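>>> with the sequence up front, the predicted model follows.
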Amino acid sequence: MSNQRLDAIDIRILARLQADGRITNQQLADAVGLSPSPCLRRVRQLEESGIIQGYVGLVDPAAVGLGVTAFVRIRLEQQDDTRLSLFEAAVADFPEVMECYLMTGEADYQLRVLVGSLSEFEDFLRHKLTKVAGVSQVTTSFALRPVVYKTALPVG
């Protein structure tokens, strides 16, 4: 993680790349008011510092048969470092788990899980998640539809 100071041009670069990661360097330079060489140098600096972590293509989950989104809250029997590490390692290997957060409050973890159907979720729950040592309680809510979904961070 970097604590590099971002100036206005860096912020414009990040905003444009978050909106279109396939933009050419020339288009990006034009959009942020730089010539191509200094623009590319800045992008490389943002990459090397870890501010830009990578580039991805965003895929519509429903278009690839993953139309069920579940938010799963997990309580563990105990919250010592060993059990936390074991749980985190286990869920990191589950392809259905898109996000996992260590939480405060009633749940120890919150997961966002994508599957193709309720029966697939049941299989995931019964054969994977509840088999993780230390899991004591699982509470699930299913998303009806997304209302706000963003991938771009509010860097400006």
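It's in.

>>> when you work out contacts or count neighbours from here on, use the C-alpha atoms and nothing else.
OK.

>>> can you get me a residue count around residue 49?
By the criterion of other Cα atoms under 10 Å, residue 49 has 14 neighbours.

>>> contact partners for it?
Contact partners of residue 49, counting by Cα atoms under 8 Å, 6 or more residues apart in numbering, are 1, 2, 4.

>>> cool, residue 152 as well?
Taking Cα under 8 Å, 6+ apart, we find residue 152 in contact with 15, 18, 19.

>>> helix, strand or coil for the second one?
Local secondary structure at residue 18 is given as helix here, using DSSP: H, G, I helix; E, B strand; the rest coil.

>>> how close does it get to residue 151?
According to Cα to Cα, to the nearest Å, residue 18 and residue 151 sit 8 Å apart.

>>> want to compare, so here's the second one:
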Amino acid sequence: MTAAPKLDRIDRKILAALQEDARLTNQALSERVALSPSACLARVRGLERTGVIQGYHARLDPFTLDIGLVLYADITLDGHTPAELARFEEAIAALPQVVEASHVTGSFDYILKVVVADMPEWTRIAEGLASADLGVERINTHVVMRKPKFFVGYPIAGS
């Protein structure tokens, strides 16, 4: 694993500003962080090149996109060898309904964020995961009822 890049106060200001509004022009961003436009652009490109900035995205309301259910699924696997984990991760990467996945510590192995039209669609996916020789021992589902707080970015110390 490579070491994380060293971020100074200006890098952190740039990151905080872009998390708040990734559509900022370079000119507006440079004014916000008190750099020349060329120096600001060089900083942003460096943050992109080192992987600190991994992309730019629009946050969408899933319920305006014919998505009826958002759910989280805790997945417990039978085995934990690198090959078994890789096989499971490859299978979920191929499912467009799995929009986020995390390998975690604790009483289960993965947390999946899944979006589906309805419960029958989720049932088909869950049954497919359980029967696909992926070593799935247990699936525990949590259906999102409402979302009182949305992810809008990471706290950036020193910004």
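That came through, no problem. In this text the structure is predicted, and so the values were computed from the model without any measurement.

>>> in the first structure, which residue is most central in space?
residue 99 (5.6 Å; Cα atoms, centre = their mean).

>>> first-to-last residue distance for stretch 44-62 of the first structure?
With Cα to Cα as the measure, stretch 44-62 of the first structure spans 34 Å from end to end.

>>> re earlier: return the member of the contacts of residue 152 of the first structure nearest to residue 83 of the first structure.
Nearest to residue 83 of the first structure among those: residue 18, at 36.0 Å, using Cα to Cα.

>>> check the secondary structure at residue 23 of the first structure for me.
Here residue 23 of the first structure is recorded as coil under three-state DSSP.

>>> and the helices in the second structure?
9-20, 26-33, 37-49, 82-93, 119-131 (DSSP state H).

>>> which strands or helices does the shortest one pack on?
With contacts taken as 3 or more Cα pairs under 8 Å, 6 or more residues apart in numbering; DSSP states H and E, helix 26-33 of the second structure sits against helix 9-20, helix 37-49.

>>> any chance of JSON lines for the ones you listed, columns mean neighbour count and distance to residue 96 of the second structure?
Output for these, formatted as JSON lines (neighbours: other Cα atoms under 10 Å; distance: least, Cα to Cα, whole Å):
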{"stretch": "helix 9-20", "mean neighbour count": "18", "distance to residue 96 of the second structure": "25"}
{"stretch": "helix 37-49", "mean neighbour count": "15", "distance to residue 96 of the second structure": "26"}
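
>>> out of those helices, nearest to residue 27 of the second structure?
helix 37-49 (5.6 Å).

>>> neighbours of residue 51 of the first structure, how many?
By other Cα under 10 Å, 16 other residues sit near residue 51 of the first structure.

>>> contact partners for the residue lying closest to residue 9 of the first structure once chain neighbours are set aside?
Ranked by Cα to Cα, 6 or more residues apart in numbering and with sequence neighbours excluded, the top spatial neighbour of residue 9 of the first structure is residue 32, at 6.4 Å. Applying Cα under 8 Å, 6+ apart to residue 32 of the first structure gives the contacts 9, 12, 13.

>>> now render these as a markdown table, adding distance to residue 141 of the first structure.
A markdown table is the format used below for those (distance: Cα to Cα, whole Å):
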| residue | distance to residue 141 of the first structure |
| --- | --- |
| 9 | 41 |
| 12 | 37 |
| 13 | 37 |
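
>>> ok, those residues in the second structure, which still hold?
Compared against the second structure with both residues aligned by TM-score structural alignment, their matches' Cα atoms under 8 Å, the contacts of residue 32 of the first structure retain 9, 12, 13.

>>> give me the residues contacting stretch 55-73 of the second structure.
Looking at what lies outside stretch 55-73 of the second structure - Cα under 8 Å, 6+ apart - the contacts are 22, 48, 110-119, 139-144.

>>> check which residues of that stretch are buried.
Buried residues in stretch 55-73 of the second structure, counted by 16 or more other Cα atoms under 10 Å: 69, 70, 71, 72, 73.

>>> with that, I have no additional questions.
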